[in-house]
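J.: Next come a sequence and a model predicted from it.
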Amino acid sequence: MSLSTADVQKVARLARLAMNDTEIEAARTQLSGIFELIAEMQAVDTTGIQPMSHAQDLSQRLREDRVTEDNQRELFQRIAPQVEDGLYLVPQVIE
């Protein structure tokens, strides 16, 4: 798929980019190359190939899920400016 100069100008306008004619032509060439690469990749027959999350067969090392800090809720509630029924009260910011 090849882009026209008008296509690139439209995209630049939508992206709020100020581009001169030289930059538009360079962007058109680069974007056209990207779309050609995408078309090449879409042309490859991938039926029967399992999707994979990584190019190498790696597994994530897992650690034991355990509590590493004490519950400090009461301490935080004591030093909070306003608390009611265990909830922090904050001033209204939207009228």
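T.: That came through, no problem.
J.: contacts and neighbour counts: CA atoms only from here.
T.: OK.
J.: how close does the residue nearest the centre of the chain get to L17?
T.: Centroid-nearest residue in the chain, with CA atoms, centre = their mean: S53, separated by 16.9 Å. Distance, S53 to L17, using CA to CA, to the nearest Å: 35 Å.
J.: Distance of A39 relative to S32?
T.: On the measure of CA to CA, A39 and S32 end up 10 Å apart.
J.: contact partners of the helix or strand containing Q30?
T.: In this assignment (DSSP states H and E), Q30 forms part of helix 21-43. For helix 21-43, the external contacting residues (CA atoms under 8 Å, 6 or more residues apart in numbering) are 1-5, 8-9.
J.: Type out the ChimeraX command that picks the buried ones from these.
T.: A single ChimeraX command selects the buried members of the contacts of helix 21-43 (16 or more other CA atoms under 10 Å):
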select :8,9
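J.: next, the one to line up against it:
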Amino acid sequence: MAENLDREQVQHVAELAKLSFTDAELDHFVPQLEEIIDLFNQLAEVDTEQVKPMTTATDEVNVLREDEAVKSSEEMRQALLANAPETEDGLIKVPAILDESEDGE
């Protein structure tokens, strides 16, 4: 078992991740995290000295189609806008992700 893992450490990591757990949830998660750490410790003991690094799981190459611009019809445009959660002036409206105000608020 992971000997050094305790509730306070799990609570601290949860807070760093902006998560909050009840005492019952902590009682449930601490043993699970100990098992996960034990699995990583087991993996660390495996001798991989002679194993070639693997960069992909298969030898397949990218088989995507060429990206080609096509002129859409007004019907296609309206169908797209009809599926958008929110539109404005014929465009899809999305939440702002950058704050460009000078005061940073």
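T.: Thanks, I have it. Every value quoted in this text rests on a predicted model; they were computed, and no experiment measured them.
J.: if we can go back for a sec, give me the distance from the helix or strand that the helix holding Q30 of structure 1 is followed by to the chain's centre.
T.: For helix 21-43 of structure 1, the following helix or strand on the C-terminal side (DSSP H and E) is helix 73-79. Centroid displacement of helix 73-79 of structure 1 relative to its chain, using CA atoms, centre = their mean, to the nearest Å, is 36 Å.
J.: Could I get the buried residue list for helix 73-79 of structure 1?
T.: Buried residues in helix 73-79 of structure 1, counting neighbours by 16+ other CA under 10 Å, are absent.
J.: so that helix corresponds to what in structure 2?
T.: Across structure 2, nothing matches helix 73-79 of structure 1 (TM-score structural alignment).
J.: Check stretch 20-32 of structure 1 too.
T.: Matched against structure 2 by TM-score structural alignment, stretch 20-32 of structure 1 falls on residues 22-34.
J.: Buried by neighbour count: which residues of that stretch qualify?
T.: Burial within stretch 22-34 of structure 2, assessed by neighbour count using 16+ other CA under 10 Å, is assigned to 26, 30-31, 33-34.
J.: Columns distance to D67 of structure 2 on top of the residues you listed, output as JSON lines?
T.: Output for the buried residues of stretch 22-34 of structure 2, formatted as JSON lines (distance: CA to CA, whole Å):
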{"residue": "L26", "distance to D67 of structure 2": "49"}
{"residue": "V30", "distance to D67 of structure 2": "48"}
{"residue": "P31", "distance to D67 of structure 2": "49"}
{"residue": "L33", "distance to D67 of structure 2": "44"}
{"residue": "E34", "distance to D67 of structure 2": "47"}
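J.: and T5 of structure 1, what is it in contact with?
T.: Contacts for T5 of structure 1 were tallied using CA under 8 Å, 6+ apart; they are 24-25, 28.
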